[in-house]
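1. Would you be able to build a 3D model of this:
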Amino acid sequence: MKRSKINAEKHAIFLLVKTEKGKGFIEKISKYKRFWKIVGNFMVIVGVLGMFFMLFSLINAIYLTYFKNIPAMKTQLLIPGYTIPLWYGLFAFVTIVVVHEFSHGILARAEDIPIKSLGVFFAFVIPLGAFVEPEEEVFNKKPWLSQLRVYSAGSFANLFLAVIVLFALTPLAMHAFFQSEGVQVVNVVKGSPAYGVLERGDMIMDIRGTPIKNFKDFYENLKQLKPGEKIKVTTERGSFILTLAPRKDDPKRGFIGIETFLPVKKGIFHIVNFLPLDLISLFRWVFFLNFIVGLVNLLPIHFGVAATDGHHILRIILNRFMRNVRAEKFSSAISIFIGLVILLNLIKPPL
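-> Below is the predicted model of the structure:
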């Protein structure tokens, strides 16, 4: 019986654990080389378009916030256990790194680039990510389009997984939009007006005397709420009075402090009534985090030894039009610019 080698390398507080496990799976999937090269071309197109979309979105957010005085959407770092639920975040993290790195490996082998190892890297005992290590000399000798295919594969895989999860949930949500019987509470924000009053699983039937039949009714009602206002919320358990707090992203609007889901009344999608709320929430986080990470990874960012796939994609494209040294300097300058743009999106704009 053949055993896979497992090697560990320590670098300060970081630990890299390398293995050959998974290489056989990659070999089986990547043997359809013609197919993967065609798909890889599409991945490159999506990657480049995604990069420009993210650049436009960040710059547009700066323009609206600092020059038009339009309040920006709340931006924060996504940290499992702090800004997102711990176990949802960790599970979504696993899906992100697995599909991302295996996709890099599959496209690398489809381009006849050998894989030295696969692995996981840790800070102390905390897993930070995974990696696929190709033969760098072989990779660097490959045509520019082959390199682009490999670098574009990771983000594309995350976005593709997000779309699959979205399509799995959308029919349920769309059906519920038209045929539902209230809006169901799936989470109550700690410290919010609803905390300790409403519960997970509560079915909201009425707000301020207005019947809530679907999410449209719920959303239209939310838009009219003001901070300090006392509202009557009717659920299947009874009626409750809540005093609204101001929203952090828009202090002029009232904040209840709940996340909702629409239960299906009847029809072929009634299975959603039997899905645990935790499972539904889990899928939502898998969709959201894969979508966000897939797009953010397309931003051309390079700091020290760390670089996004977007940085490599941009550098390879620039190499087609200028010398390697100039392309590297230009891509680094763009990286600094993007870093400043992200920082401006994170901090509060001046009054």
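2. C-alpha only now, for contacts and for neighbours.
-> OK.
3. Now tell me what touches stretch 31-50 from outside.
-> Around stretch 31-50, the neighbours that count as contacts under CA atoms under 8 Å, 6 or more residues apart in numbering are 30, 107, 109-111, 148-150, 152-153, 155-156, 295, 298, 310, 313.
4. for that stretch, the distance to its chain's centre please.
-> Computed by CA atoms, centre = their mean, to the nearest Å, the chain-centroid distance of stretch 31-50 equals 21 Å.
5. that older thread, for the contacts of stretch 31-50, pick the one with the most neighbours.
-> Scoring the contacts of stretch 31-50 on neighbours with other CA atoms under 10 Å, the highest-scoring entry is S155 at 32 neighbours.
6. before we go on, could you also do this sequence so I can check it against the first one:
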Amino acid sequence: MAAPLSDSKKLTALLIVSISLFAAIAIFFGGLLGFYGIVALFLLFSIIFTYFVKKLTSFETHTVVTLLRTRKPLWIFDRFAHHSRLLDFLTEAGLVLGFGAIAVDYLHGRKAGGMKRAALFAFTVLFLIALLFGIDLLFNNAFSEGVLTKNFFFILSLVFGLMGFAGFTIAILAMQAVQIVSQYLVGERACPGVAPLIPGIEIPSVPVVIPAHAWISLILILIIHEAMHGIVSRKEKIPVKSTGLLLFGFIPIGGFVEPDEKKLLAAEEKKQLRVYAAGPAANLAAFAGLNIFLVAVFLLIGATIAPWANEIRDKSVAGVEIVGVQEKIEFCGKTYGSSSFGQLREGMKVNEINGKKVQRIDQITSEISSTRFQPITLTVDLNGLAEQILLVPNELGSFGFIVQNIPASDFNPPQEFLLYSQFISLFADFFGWFILLNFLLALMNFLPIPTFDGGRIAPLLLHRYLGAFNLPEEKAKKTIVKFFLYTLVSLFILNALPLFI
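-> Take a look at the predicted model:
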């Protein structure tokens, strides 16, 4: 007689069947169903999948959610938990980045007192403002020159200095909410400020589509996040009951570590804060480490393989030509001008950009990226007549022209070059999204709202500032939780309006 199937094998079989059926229907009938039809189909499959998981296995289920608990990885937490100094530094640095000068005041300022405390607070604010300027440069002036934030970048910087990424994200959500409401009041469409993060799915009104391979990044990010919670819990001598994966239907949406809640709440505040900050701190550390890794890899490629690759690229193309000129650019319900319209024409060959010779598209994109939001000068050629044209970017940083390489008719690149180009493109895209999603998940988890790590951090850090109201400690903590809950739920609703209206 055959041995009965284990729960894990039953679950695997259910996953294979559910994903295969859903994918087949979505592929063949996706055009007919549309986005909301596919969402409804997914919810139906999720309910059916979770029902069979409940009937056939012992895993814990809740309507469309399944918790896959295990104790197998817990020994890994213990193995890494002895690096106490490194873990203390990582979690406290994460706490400071998450909650700014307020966190520094809690960790060190209270002990100093008087002028030293005020000086430390002011120094932290200035240091974090300088750090935000560095982050802004890393993201090509996305905040200081962004349409939404450029007029308020100083205020954003000050908020970041005072309350770290938690305050920064709340401020961004508030700005987006104001913009969405103001656009609706004048009859304009708007892009949502928040949206579901579903790789491979194009969501209506959302101008960005996350590639399907980002599912791998998301799973790795969640592992990093939850594993660090477990490691720091064990470092602080707090037992971990289990760890595991959270499924919404048949899709993994998160991981979890389940510490002993009673012992965690009984621990001293500083230990609790380290445990709560560990997850987003690990994501920020991964964000920084991966950036360094990517820079090192491309420097190595630049010193070794790039000269060979660039030589082949130069032989593969006969120049760059303009294949499109936009009269106007529409983005999130607003229309922006195009300085290229009326100056550039299709068929023009681009010879130079800002005085630098152009042979390939990447030379144009690289120059525009390095001088983002700055005017550029193109030297173009049409029917043998050379002309210099000054172009000014619009508020989006766009010039409104489209270019493509002119293939060289007498050269076929070798197969190894084509494989190299495909690999580099996939490598850069994968790690680019991996880095960005680490950063976004850290920001989200610092938000001071229940279910996120910041929702547990904020009451511990802030309740002392309500001392003037003579509130008992527990009541002060509950007041802080309610304030941020009502504020952030309201902001989330306003930011999500364009998804439905």
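7. List just the nearest of the contacts of stretch 31-50 of the first structure to V186 of the first structure.
-> L295 (26.8 Å; CA to CA).
8. ranges for the strands of the stretch 51-200 of the first structure?
-> 115-123, 126-134, 183-188 (DSSP state E, counting those that start in this stretch).
9. following the shortest one, which helix or strand shows up next?
-> In the C-terminal direction, the helix or strand that comes right after strand 183-188 of the first structure (DSSP states H and E) is strand 203-207.
10. any idea how far stretch 84-97 of the first structure is from the chain center?
-> 10 Å.
11. picking that back up, tell me which of the strands of the stretch 51-200 of the first structure sits nearest to I79 of the first structure.
-> Nearest of the strands of the stretch 51-200 of the first structure (CA to CA): strand 126-134, 11.6 Å.
12. Strand 115-123 and that closest one, what's the angle between them?
-> 160 degrees (axes from the mean of the first three to the mean of the last three CA atoms, to 10 degrees).
13. mean shift between strand 126-134 of the first structure and the second structure?
-> On superposition with the second structure, the mean distance recorded for strand 126-134 of the first structure (mean CA distance after the TM-score superposition for the first structure) is 1.0 Å.
14. That strand maps to which residues in the second structure?
-> With TM-score structural alignment applied, strand 126-134 of the first structure matches the range 251-259 in the second structure.
15. re the thing from before, now render the strands of the stretch 51-200 of the first structure as CSV, adding mean neighbour count.
-> As requested, the strands of the stretch 51-200 of the first structure are arranged in CSV below (neighbours: other CA atoms under 10 Å):
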stretch, mean neighbour count
strand 115-123, 18
strand 126-134, 17
strand 183-188, 22
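16. for those strands, which one sits closest to F102 of the first structure?
-> That would be strand 126-134 among the strands of the stretch 51-200 of the first structure, by CA to CA, at 7.3 Å.
17. Go ahead and name everything in contact with the closest one.
-> With contacts defined as CA under 8 Å, 6+ apart, strand 126-134 of the first structure is touched by 97-98, 101-102, 104-105, 108, 113-122.
18. give me that answer again for 6 Å
-> For strand 126-134 of the first structure, the surrounding residues in contact (CA atoms under 6 Å, 6 or more residues apart in numbering) are V97, E101, P114, I115, K116, S117, L118, G119, V120, F121, F122.
19. Quick check: the farthest pair among those?
-> The widest separation within these (CA to CA) is 24.5 Å, between P114 and F122.
20. Look up how far R253 of the first structure lies from K232 of the first structure.
-> Using CA to CA, to the nearest Å, we find K232 of the first structure at a distance of 17 Å from R253 of the first structure.
21. So between these two, which is more surrounded?
-> Neighbour totals were compared for K232 of the first structure and R253, and R253 leads with 18 against 15 (other CA under 10 Å).
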